[in-house]
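# Quick one: sequence and predicted model below, then my questions.
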Amino acid sequence: MFRFLSLFVLFLVVVSCGNSVDLAIDNPTDRPIQLKVDSLEVEIPAKEVVWVEMGKGQHQITLQNDSIVNFDFNQSVYMVNPTLSEYLLTEEYYGSNAYYQTYELTAAMRKKSVTYLGIEFEGNYDVVKALINPVTWDYGPRETLPEVVQVEEGDNYTVLKKLLGPQEFIDMVQASRENNTAVE
């Protein structure tokens, strides 16, 4: 009997985990913003992410300007972008120099031009600016990429995807310029 009960509880845990959706609601601005997810009022502090968990399926998001969006949430993690800010999705290579050329060859097949904050880039970039975005990245806005990662056995390198917010991108460009100036 105990064995059956344990299996039943395990089944309930597995089934219930598969039916939830996590929303990462991002606010890259300097002021707090508010929105509603169904009837839940959520305040997102400036430069913060607030997480909301809900069931999969149809939900209603009411923005600060009272516009209403209905959406069928069928994946496990989404980022909600209530400010409709632009984000830049980038890739970071982790591996030895010996395999970097292999990575570049495969990356060249996905290369394209994008415009972000009025600047044109060519490479493995995507611009994310929709209100509701399925999370396809490893590190979100204001999350720091690791210095070192463990590469799976049998793999020669790994690539992590990072979503840069507008201020994060500007800070990165300024730091790069300062480093280049210091070298000269």
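That came through fine. Bear in mind the structure is a predicted one, so any value in this text is a computation, not a measurement.
# make it CA atoms for all contacts and neighbour counts henceforth
Noted.
# ok, now which ones touch residue 90?
By C-alpha atoms under 8 Å, 6 or more residues apart in numbering, the contact set of residue 90 is 124, 125, 126, 161, 162, 163, 164.
# Quick one: buried ones out of these?
Listed as buried from these are 124, 125, 126, 161, 162, 163, 164; burial here means 16 or more other C-alpha atoms under 10 Å.
# Among the residues you listed, which are located in strands?
126, 161, 162, 163, 164 (DSSP state E).
# mind putting these in TSV, distance to residue 120 included?
What follows is those, written out as TSV (distance: C-alpha to C-alpha, whole Å):
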residue	distance to residue 120
126	11
161	19
162	18
163	17
164	16
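# residue contacts, the spatially most central residue of the chain?
Nearest residue to the geometric centre of the chain (C-alpha atoms, centre = their mean): residue 140, 4.0 Å. By C-alpha under 8 Å, 6+ apart, the contact list for residue 140 reads 162, 163, 164.
# check contacts around the second one.
Same thing as residue 163. Counting by C-alpha under 8 Å, 6+ apart, residue 163 has contacts 87, 88, 89, 90, 137, 139, 140, 141.
# Please, which helix or strand holds the third one?
I take that to be residue 89. In the assignment (DSSP states H and E), residue 89 maps to strand 87-95.
# wait, doesn't residue 92 sit right on residue 157?
No. Look at residue 92 against residue 157 with C-alpha atoms under 8 Å: they stay out of range, at 10.6 Å.
# ok, those two, which is more surrounded?
Neighbour comparison, residue 92 and residue 157: the larger count goes to residue 157, with 20 against 11 (by other C-alpha atoms under 10 Å).
# gap between the closest residue to that one other than its chain neighbours and residue 143?
Here the nearest residue to residue 157 in space, its sequence neighbours aside, is residue 95; by C-alpha to C-alpha, 6 or more residues apart in numbering that works out to 4.4 Å. Distance, residue 95 to residue 143, by C-alpha to C-alpha, to the nearest Å: 21 Å.
# Take this one as well and set it beside the first:
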Amino acid sequence: MKNLVLLSILTIVFLISCSDEVHLAIDNPSEFSIEVFIDTLKYTVPPKDVVRLEIPKGEHQLTLENDNIIKHNFIHKAYMINPSFSEYLLSDEYYGPKMYKNSYTSKLTNKEVTFIGMTMEGNYKVISDVINEVTWDYGPRESIPKRIKIDEDKSYTSLIKAYDSDEFKELIMSTHSGEE
């Protein structure tokens, strides 16, 4: 009897955790509104904004303003749709005491990337695809925290931030002017 109850509880937990929904964020870092069709539904994304929605997992069709049609099998939990073909910079941000920063940086894979015409070396990645699985913690135009609580069993942690070009330019300007 105990095994049957335990099996029932595990089955319910498993079914709840297996969502059939995919979270989409249609991002528009540009100065103009953008229209995107997902299957037969039209979405208008205002300038410098994001439209969030949920769709069922599986194959869907995106139609962009230039009439490009993209069919994609959405199988992961979350995606960012980039209908403007803009570049985004993914950056790993360190949180923790200075004494552990060398340990953190020694585990990173530094590479050279070019973003908005600037060549940088570090643990960066540039994305510009129309459909991007969300692998970051904070998206474009979402503020990354100055401080976070680190789990007791860890010395440090990191968060990944996706920057759009304007947001990154503002970060560079504020860093050079001493605001950060």
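Now that the structure is in, tell me what you want to look at. Bear in mind that the values here come from a model prediction, so they are computed numbers and not experimental data.
# Between residue 95 and residue 143 of structure 1, which has more neighbouring residues?
residue 95 (18 against 12).
# Could I get the buried residue list for stretch 22-29 of structure 1?
Going by 16+ other C-alpha under 10 Å, stretch 22-29 of structure 1 has these buried residues: 22, 23, 24, 25, 26, 27, 28, 29.
# which residues of structure 1 fall in helices?
Here structure 1 has its helices, by DSSP state H, at 2-17, 100-108, 166-183.
# now these in JSON lines, with distance to residue 52 of structure 1 and mean neighbour count?
Formatted as JSON lines, these follow (distance: least, C-alpha to C-alpha, whole Å; neighbours: other C-alpha atoms under 10 Å):
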{"stretch": "helix 2-17", "distance to residue 52 of structure 1": "15", "mean neighbour count": "11"}
{"stretch": "helix 100-108", "distance to residue 52 of structure 1": "34", "mean neighbour count": "12"}
{"stretch": "helix 166-183", "distance to residue 52 of structure 1": "23", "mean neighbour count": "12"}
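# can you put the contacts of residue 140 of structure 1 in JSON lines and add distance to residue 133 of structure 1?
Below are the contacts of residue 140 of structure 1 laid out as JSON lines (distance: C-alpha to C-alpha, whole Å):
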{"residue": "162", "distance to residue 133 of structure 1": "14"}
{"residue": "163", "distance to residue 133 of structure 1": "12"}
{"residue": "164", "distance to residue 133 of structure 1": "14"}
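# rewinding a little: of the contacts of residue 163 of structure 1 - the most surrounded one?
That'd be residue 87 among the contacts of residue 163 of structure 1, by other C-alpha under 10 Å, with 25 neighbours.
# returning to that earlier point: using JSON lines, please lay out the contacts of residue 90 of structure 1 together with distance to residue 6 of structure 1.
Listed next are these as JSON lines, based on distance: C-alpha to C-alpha, whole Å:
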{"residue": "124", "distance to residue 6 of structure 1": "47"}
{"residue": "125", "distance to residue 6 of structure 1": "47"}
{"residue": "126", "distance to residue 6 of structure 1": "46"}
{"residue": "161", "distance to residue 6 of structure 1": "39"}
{"residue": "162", "distance to residue 6 of structure 1": "40"}
{"residue": "163", "distance to residue 6 of structure 1": "41"}
{"residue": "164", "distance to residue 6 of structure 1": "44"}
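# Between those, which sits nearest residue 180 of structure 1?
Nearest to residue 180 of structure 1 among the contacts of residue 90 of structure 1: residue 164, at 21.0 Å, using C-alpha to C-alpha.
# contacting residues for the closest one?
Residue 164 of structure 1 makes contact with 87, 88, 89, 90, 140, 141, 142, according to C-alpha under 8 Å, 6+ apart.
# Residue in structure 2 paired with it?
Residue 164 of structure 1 maps onto residue 163 in structure 2 when the alignment is built from TM-score structural alignment.
# any idea how far that match lies from residue 23 of structure 2?
In terms of C-alpha to C-alpha, residue 163 of structure 2 sits 19 Å off from residue 23 of structure 2.
# Repeat that for residue 55 of structure 2.
For residue 55 of structure 2, the distance to residue 23 of structure 2 (C-alpha to C-alpha) stands at 7 Å.
# what does residue 118 of structure 2 give?
32 Å.
# Please apply the same query to residue 29 of structure 2.
Counting by C-alpha to C-alpha, the gap from residue 29 of structure 2 to residue 23 of structure 2 is 19 Å.
# repeat for residue 59 of structure 2
Counting by C-alpha to C-alpha, the gap from residue 59 of structure 2 to residue 23 of structure 2 is 14 Å.
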